[in-house]
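1. Quick one: sequence plus predicted model below, questions after.
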Amino acid sequence: MTLKKIDNLIFNTSHEHFDKEVIETSKTTPVLVDFWADWCPPCTMLTPILERIVHAYNGKFLLAKVEVDDGHNMKLAGHYSMRGFPTVLLFIEGEVKGRWHSSKPEHWVRHFLAEHGVNE
């Protein structure tokens, strides 16, 4: 695997490695995927919330980051029918089990995770 780790719970991924790093990994551990861009203020607001939650859950899920302006990553965003950013997808057992668009408060994200069986 060519995970570009930020730490043991957060990693950057790309179109080229998405199947292996996200879909395959999600077969054993849920993966929350944040599709973001530098020019996107709501993306900047959401990042610290997601990072705080992934660390609080301590391994119950992983956080993958996909920068949509990087290379072919916009094709990946198109594949998952994204119309705006940030868009966040939750992969469990190799499939998208949930998604949302735009920045959300921490309590909303925690509720979203719990609805999909990911608990602290």
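-> Yes, it's here.
2. rest of the way, CA atoms for contacts and neighbours
-> Fine.
3. Tell me which residues of the longest helix along the chain come out buried.
-> In the chain, assigned by DSSP state H, the helix with the most residues is helix 41-57. Within helix 41-57, the residues that qualify as buried by neighbour count (16 or more other CA atoms under 10 Å) are 42-43, 46, 49-50, 53-55.
4. can you put those in TSV and add distance to W108?
-> Shown next, in TSV, are these (distance: CA to CA, whole Å):
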residue	distance to W108
P42	15
C43	16
L46	12
I49	10
L50	11
I53	11
V54	14
H55	16
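5. Which one of those is nearest to S81?
-> C43 (17.7 Å; CA to CA).
6. correct me, but that closest one touches P86?
-> Yes - C43 is within contact range of P86, at 5.2 Å (criterion: CA atoms under 8 Å).
7. before we go on, here's another structure to hold up against the first:
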Amino acid sequence: MTSTGLSGAVRAVTDATFAAEVLRHDGPVLVDFWAQWCPPCHMIAPVLDEIAAERAGTLAIRKINADENPGAARDHQVMSLPTLILFRDGEPVAQWVGARPKSRLLAEIDAALEA
């Protein structure tokens, strides 16, 4: 794992790659808007790594540094970090702000995907 909290299953995206990696991705994508200075962002990183490994093939997880990539954060009205946005077919279907336990996040993701 690198200092950015990325495992092999969680990939970083930028403003330049956001459309290809998220909006045009086949299947659901959970995007973590984070920043280096944000302690809760670092708290949720290992949770996202675990979910990415467990849900490989059914849920993609992407991280975008909101300080370095303000365009995507602005486009999706991200006001607090971490913000997690779940996309399906290029459209946001759910959004959560703040770190949360793995079991709660999985339940929220599953509920949003079933809706």
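-> Okay, I see it. Bear in mind the structure is a predicted one, so any value in this text is a computation, not a measurement.
8. Just give the TM-score of the two.
-> Scored against TM-score structural alignment, normalised by the length of the second structure, the superposed chains reach a TM-score of 0.88; 109 aligned residues with a CA RMSD of 1.5 Å.
9. about what we covered before: helices or strands up against the next helix or strand after the longest helix of the first structure?
-> Per DSSP states H and E, the first helix or strand lying C-terminal to helix 41-57 of the first structure is strand 62-67. Judged by 3 or more CA pairs under 8 Å, 6 or more residues apart in numbering; DSSP states H and E, the packing partners of strand 62-67 of the first structure are strand 10-12, strand 31-36, helix 41-57.
10. can you rerun that using 10 Å?
-> Packing contacts for strand 62-67 of the first structure, counted by 3 or more CA pairs under 10 Å, 6 or more residues apart in numbering; DSSP states H and E, involve strand 4-5, strand 10-12, strand 31-36, helix 41-57, helix 73-79, strand 87-92.
11. ok now the second one, how far from the chain's centre?
-> Counting by CA atoms, centre = their mean, to the nearest Å, strand 10-12 of the first structure is centred 9 Å from the centre of its parent chain.
12. So what's the residue count around the aligned residue in the first structure for D67 of the second structure?
-> Aligned counterpart of D67 of the second structure in the first structure: D69 (TM-score structural alignment). By other CA atoms under 10 Å, 14 other residues sit near D69 of the first structure.
13. same check, this time on H25 of the second structure
-> 16.
14. ok, back up a step: which neighbours do C43 and P86 of the first structure share?
-> Listed contacts common to C43 of the first structure and P86 are 34-37, 102-103; contacts here mean CA atoms under 10 Å, 6 or more residues apart in numbering.
15. In JSON lines: those residues, plus neighbour count and distance to K4 of the first structure.
-> Listed next are the shared contacts of C43 and P86 of the first structure as JSON lines, based on neighbours: other CA atoms under 10 Å; distance: CA to CA, whole Å:
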{"residue": "D34", "neighbour count": "26", "distance to K4 of the first structure": "15"}
{"residue": "F35", "neighbour count": "24", "distance to K4 of the first structure": "15"}
{"residue": "W36", "neighbour count": "25", "distance to K4 of the first structure": "16"}
{"residue": "A37", "neighbour count": "17", "distance to K4 of the first structure": "17"}
{"residue": "S102", "neighbour count": "16", "distance to K4 of the first structure": "24"}
{"residue": "S103", "neighbour count": "21", "distance to K4 of the first structure": "24"}
